[in-house]
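Visitor: Sequence and predicted structure below; questions after.
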Amino acid sequence: MKWVMAWLAGLLFGAGLAWSGMADPQRVLGFLDVAEMWDPSLLLVMLGAMGTYAVGYRFVVRCPRPLLDGAFHLPAERRVDARLLLGAAVFGAGWGLAGYCPGPVLAGIGLGNADLVWLLPAMLLGWWVSARWLRR
């Protein structure tokens, strides 16, 4: 049952990315281009996501446990350190260069964007290298 719910959540997330335009790299790059032709539409998408999360999180953590698991799995680390900042900078640089972050890459492949077939292996390789580097 857990994998069915995970699949449905991923499908809903991907549909939301596609519907909002975040699976279109030109819209994302337009949002990041604050110097010339800034497209603020994704700001509304982000504000909507933040509002949904803020309400949903408050509701969910009041429950004694998740519906399909024995306990919540929240991060233990709460401080901002150099590793977090470096990871955020690398993530942001990749997002700015490609016009995609990981979720929209998968949604874009689902929408038939053949160019992303080249981006997905590079993204997976980056995750693998990062995981190997962090274990050291």
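Guide: Received, thanks.
Visitor: From here on, just use CA atoms for contacts and neighbour counts.
Guide: Noted.
Visitor: excluding its backbone neighbours, what's nearest the most centrally placed residue in the chain?
Guide: Here the mean C-alpha position of the chain is nearest to the C-alpha of residue 103 (CA atoms, centre = their mean), at a distance of 4.8 Å. Counting by CA to CA, 6 or more residues apart in numbering, residue 103 lies nearest to residue 14, which is 7.1 Å off, once chain neighbours are set aside.
Visitor: quick one, what contacts that neighbour?
Guide: The contact partners of residue 14, taken as CA atoms under 8 Å, 6 or more residues apart in numbering, are 103-104, 106-107.
Visitor: The structure to be compared is supplied as follows:
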Amino acid sequence: MSFLVNLALGLLFGAGLVVSGMSDPAKVLNFLDLAGTWDPSLAFVMGGAVLVAFVGYRLVLSRGRPINAESFHLPTRNDIDLRVTAGPAIFGLGWGLGGFCPGPALTALGLGATGTLAFVPAMLLGMWAARLLADGGLRSHTA
């Protein structure tokens, strides 16, 4: 049953990405082009997402425990280090250059968008490289 619920939620999320225009790199790049053909419509998508997440987190965290687990697994660290600053900066550069972020890229790949044929493998390579660096770099994997 859990698989079907997750599948339905994933399809709903993907449909939301397509309807909002997040899977169209031209729309995303127009949103980021403040000095040119700026399209503010994605700000409303982001505002709606923030509102839904805010309410959802409040409702879920008001429960004593999750439905399918013994406890919530929330982050305990609150310091700012290189990973917290460099990771989002690299993510933002990739988003600005390619017009995709991971979720919409996978949705656009399913729609057959040609730009994703280069972007998704590069994204997966970047995720692999980030994991490799986080796990101690090449030293621990060659020794």
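Guide: Looks like it arrived, so ask away. Please read all numbers here as calculations on a predicted model, not as lab measurements.
Visitor: Can you show me the helices along structure 1?
Guide: Secondary structure of structure 1 (DSSP state H): helices at 2-20, 25-32, 41-60, 82-98, 102-110, 116-135.
Visitor: elements contacting the fifth one?
Guide: Translated: helix 102-110 of structure 1. Counting contacts by 3 or more CA pairs under 8 Å, 6 or more residues apart in numbering; DSSP states H and E, helix 102-110 of structure 1 packs against helix 2-20, helix 116-135.
Visitor: same question, the third one
Guide: Identification of packing neighbours for helix 41-60 of structure 1 by 3+ CA pairs under 8 Å, 6+ apart yields helix 25-32.
Visitor: so where is the helix it packs on in structure 2?
Guide: Counting by TM-score structural alignment, helix 25-32 of structure 1 pairs with residues 25-32 of structure 2.
Visitor: average distance between the matching stretch and structure 1?
Guide: Here the mean offset of stretch 25-32 of structure 2 against structure 1 after fitting is 0.4 Å, by mean CA distance after the TM-score superposition for structure 1.
Visitor: Check which residues of that stretch are buried.
Guide: Of the residues in stretch 25-32 of structure 2, those with enough neighbours to count as buried (16 or more other CA atoms under 10 Å) are 25, 27-32.
Visitor: Among those residues, find me the one that's closest to residue 40 of structure 2.
Guide: For the buried residues of stretch 25-32 of structure 2, the minimum distance to residue 40 of structure 2 (CA to CA) is 5.8 Å, reached by residue 31.
Visitor: ok, that closest one touching residue 45?
Guide: No: taking CA atoms under 8 Å as the definition, residue 31 of structure 2 is not a contact partner of residue 45, at 11.4 Å.
Visitor: quick one on the thing from earlier: looking at the helices and strands packed on helix 102-110 of structure 1, which is nearest to residue 38 of structure 1?
Guide: Using CA to CA, the nearest of those to residue 38 of structure 1 is helix 2-20, at 16.5 Å.
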